[in-house]
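Colleague: one predicted model, sequence on top.
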Amino acid sequence: QGPDPVEKNINNMTVKIPHQLFINGEFVDAEGGKTYKSINPTDGTAICEVSLAQTSDVDKAVAAAKEAFEDGEWGKMNPRDRGRLIYRWVASWCLNAPIPRPSETDPCRVQTELGSVNRAELAHQCTITAQVTPSHAFLRVCAIVIPWNYPLMMLAWKTAACLAAGNTVVLKPAQVTPLTALKFAELAARAGLPRGVVNILPGSVIYENQCSKLNI
């Protein structure tokens, strides 16, 4: 969770939420200790201070994702084993869901989305090859930017196919909704996803162009 996670009571559950950058399997401060306030839209109050990623932080996250992709076990892993880790990741969220089931953002709907995409990707890969390696052209590091609406669902939709195919990701959540992605990053580490496979960088739109210029 990193130091001093934010604690919130949601639907009679105490939820601890990390608020730093997630790079190479660890929660870390942004360069220079830069932060910004995450605002509760219902009353305009600050939920917490969130680390504000700088260009150098993007470089570190990309380097970690490249190393995990080129030298790590993720891309070389049997697709079924990768799928088991992804299912474990999402199941850990569903078992501790603070959001009521009738909600459109029901986290177990995320499990359905991840599961359906994952099964399709695994079937595709198992048809092509029994062992996927980083030499295959459809594998690489993916830079992902998601919007603020339905942040958990957007994270699932955009990362599921990438991860199932053996890619690693650097993801920027919307500036106004960073905490869901950071909680998901914590659960990724707990589920056993290797270091560097998932990197989460809250921040402003300033460094989005930096991601697009990187050779990833």
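Modeller: That came in fine, so what should we check first? These numbers were taken from a predicted model, which means no experiment stands behind them.

Colleague: contacts, neighbours, all on C-alpha from now
Modeller: Will do.

Colleague: residue boundaries of the helices in the protein?
Modeller: With DSSP state H, the ranges of helices along the chain come out as 55-71, 79-94, 107-128, 151-164, 179-191, 208-213.

Colleague: out of these, which is closest to residue 45?
Modeller: helix 179-191 (15.0 Å; CA to CA).

Colleague: same for the closest one, what does it pack against?
Modeller: strand 13-17, strand 21-23, helix 79-94, helix 151-164, strand 198-200 (3 or more CA pairs under 8 Å, 6 or more residues apart in numbering; DSSP states H and E).

Colleague: and residue 17, which of the helices of the chain is closest to it?
Modeller: Using CA to CA, the helices of the chain put helix 179-191 closest to residue 17, at 5.7 Å.

Colleague: quick one, the closest one and helix 79-94 angle?
Modeller: 130 degrees (axes from the mean of the first three to the mean of the last three CA atoms, to 10 degrees).

Colleague: now render the helices of the chain as a markdown table, adding mean neighbour count and distance to residue 198.
Modeller: Formatted as a markdown table, the helices of the chain follow (neighbours: other CA atoms under 10 Å; distance: least, CA to CA, whole Å):
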| stretch | mean neighbour count | distance to residue 198 |
| --- | --- | --- |
| helix 55-71 | 20 | 7 |
| helix 79-94 | 18 | 11 |
| helix 107-128 | 17 | 15 |
| helix 151-164 | 21 | 9 |
| helix 179-191 | 21 | 7 |
| helix 208-213 | 13 | 15 |
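
Colleague: need those helices in JSON lines with distance to residue 15, can you?
Modeller: Conversion of these to JSON lines gives the following (distance: least, CA to CA, whole Å):
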{"stretch": "helix 55-71", "distance to residue 15": "26"}
{"stretch": "helix 79-94", "distance to residue 15": "11"}
{"stretch": "helix 107-128", "distance to residue 15": "15"}
{"stretch": "helix 151-164", "distance to residue 15": "16"}
{"stretch": "helix 179-191", "distance to residue 15": "9"}
{"stretch": "helix 208-213", "distance to residue 15": "30"}
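
Colleague: below is an additional structure, to be compared with the one above:
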Amino acid sequence: MNAFEYAPAPESRSVVDIAPAYGLFIDGEFADAADGASFTTLSPASEEVLSQVAQAGPQDVDRAVRAARRAFATWSALPGAERAKYLFRIARIIQERSRELAVLESLDNGKPIRESRDFDLPTVAAHFFYHAGWADKLEYAGLGPAPRPLGVAAQVIPWNFPLLMLAWKVAPALACGNTVVLKPAETTPLSALFFADVCRQAGLPRGVVNVVTGDGGTGAELVAHPGVDKVAFTGSTEVGKAIARTVAGTDKRLTLELGGKAANIVFDDAPVDQAVEGIVSGIFFNQGHVCCAGSRLLVQESVAEEVLDALKRRMATLRVGDPLDKNTDIGAVNSAEQLARITALADAGEAEGAERWSPACELPSSGYWFAPTLFTGVTQAHRIAREEIFGPVLSVLTFRTPAEAVEKANNTPYGLSAGVWTEKGSRILWMADRLRAGVVWANTFNKFDPASPFGGYKESGFGREGGRHGLAAYLDAAAGPSDQRSDREGERDR
């Protein structure tokens, strides 16, 4: 029987209007940076210029924080049920405009439209719906009888899930009565600016949400601003450590969700086809631009050859190309800088003796692309087994016993996530109890729910986002847990 031939199925980019230039969103209005500075945002799939975006400086950050401080007095005084109305309204508008947002996200970020449309946008709306439900029930969250909002939250988000990371942070902050100054990543500012317009459409009071765009210098100014009460950051461990040093000695609350080097562990009794799908989802979803990506595959020796053969067959079917094509599995790498890092680490894997394999794959001539890649013959000493690559690169190691699997999985400075594939429930529980990771998935990978707390420890950060534990990061209650205590409690939330 002949296989069906591939035919492109492009999503129209005309469904979203991208302005030639964008200002900062401060106190309910868009405005240019005080010094008129701006930067260019590109589409990583084609390197075309999408827009010019204002570069916020110290004066702009100060204006945004002051606007958030003014708005805090009235926003925090609103009954929770009233705040919930705004969050419900935002969630519904996101659903109504999800097609626009999905196309915008894929253009600015490079991820396949199928992922932004079917995963990112539904999860974004779900977070606002979920936290809207908490807004008038905070006294029942176990964080004290009358928990209070902290004040102004400075939130710095990454480029891999721009809109989703925004939702993870903005929704609980607003539900708890805080106001927000958000700093999106320099390479993916457009969906945050679109969200600012959603806030205006929802009638959100001026100053409750402010968006300052810019590079790392803008983020540093925001984190260090004395008018900020809470800092939330998702990104690299290196930057997270710098933020922790900045905040140290102040009374600012801090949560960090940082890097990872997750182990995806396949036992000899696992259903191979199901496990292979989980492996592919774990490392090639969003081009591997996922902090909790299963970038280390630990497979039991007795089935290693069978699993690798099936994995290679599956990888050969992955389609790399135009992010707006609904058939695309792997889109563009987000930036030239990230592509250079992925390439350097993959080259180091070869230089250190690991065996590299990629399926036959024709990459587009323009843009930033990297073929799905796996390495065999990897040891725990290889850089590709130790360092976060943040790209579509899988390192394969083997083990003989469950104890060896645990030892190898835990042999990392990170502690964000892990996956276990086996038909034995007792083995899943035994492994989960010993894996030093904030989240452990069983016979699945990369599954998220707003009601389930997510986060890591060790060099993957501290604090939780989502669920009841995530509320603690935005509330001040004398009898309630601190961020760090909540982190320890959440270590076993899987």
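Modeller: That came through, no problem. None of the values given here were measured: they were computed from a predicted structure.

Colleague: what does stretch 203-211 of the second structure correspond to over in the first structure?
Modeller: Per the alignment by TM-score structural alignment, stretch 203-211 of the second structure matches residues 192-200 in the first structure.

Colleague: check stretch 149-157 of the second structure too.
Modeller: Using TM-score structural alignment, the residues of the first structure aligned to stretch 149-157 of the second structure are 138-146.

Colleague: circling back to that earlier point, quick one: end-to-end distance for the match of stretch 203-211 of the second structure.
Modeller: The first and final residues of stretch 192-200 of the first structure sit 16 Å from each other (CA to CA, to the nearest Å).

Colleague: one step back: quick one: contacts of the match of stretch 149-157 of the second structure?
Modeller: The set of residues external to stretch 138-146 of the first structure that reach it, using CA atoms under 8 Å, 6 or more residues apart in numbering, is 62, 65-66, 69, 75, 134, 154-155, 158-159, 162, 165-174, 208, 211-212, 216.

Colleague: the helices of the first structure: which one's closest to residue 12 of the first structure?
Modeller: Each of the helices of the first structure has some distance to residue 12 of the first structure by CA to CA; the shortest is helix 79-94, at 15.9 Å.

Colleague: now the closest one on the second structure. Mean distance?
Modeller: Following superposition, helix 79-94 of the first structure is found to deviate from the second structure by 1.1 Å on average (mean CA distance after the TM-score superposition for the first structure).

Colleague: helices or strands up against that helix?
Modeller: Using 3+ CA pairs under 8 Å, 6+ apart: helix 79-94 of the first structure touches helix 107-128, helix 151-164, helix 179-191.

Colleague: quick one: distance of it to the chain centre.
Modeller: 13 Å (CA atoms, centre = their mean, to the nearest Å).

Colleague: show me the contact partners of it.
Modeller: By CA under 8 Å, 6+ apart, helix 79-94 of the first structure touches 74, 107-108, 110-111, 114-115, 118-119, 122, 125-126, 131-132, 164-166, 184, 187-188, 190-193.

Colleague: try it again with 7 Å
Modeller: Here helix 79-94 of the first structure makes contact (CA atoms under 7 Å, 6 or more residues apart in numbering) with 107, 108, 111, 118, 122, 164, 187, 188, 191, 192, 193.

Colleague: do stretch 45-55 of the first structure as well
Modeller: The set of residues external to stretch 45-55 of the first structure that reach it, using CA under 7 Å, 6+ apart, is 19-21, 29-31, 34-40, 201-203, 207.

Colleague: of those, select the buried ones using a PyMOL command.
Modeller: Command for PyMOL that selects the buried part of the contacts of stretch 45-55 of the first structure, burial taken from 16 or more other CA atoms under 10 Å:
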select buried, resi 19+20+21+29+30+35+36+38+201+202+203+207
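
Colleague: please flag which of the contacts of stretch 45-55 of the first structure sit within strands.
Modeller: Per DSSP state E, strands hold the following members of the contacts of stretch 45-55 of the first structure: 21, 35, 36, 37, 38, 39.

Colleague: and the fourth one, what's its match in the second structure?
Modeller: The pairwise alignment with the second structure assigns residue 37 of the first structure to residue 40, based on TM-score structural alignment.

Colleague: tell me the contacts of its match?
Modeller: Going by CA under 7 Å, 6+ apart, the list of residues near residue 40 of the second structure reads 49, 51, 52, 53.

Colleague: re the thing from before, among the helices and strands packed on helix 179-191 of the first structure, which is nearest residue 179 of the first structure?
Modeller: Nearest of these (CA to CA): strand 13-17, 6.8 Å.
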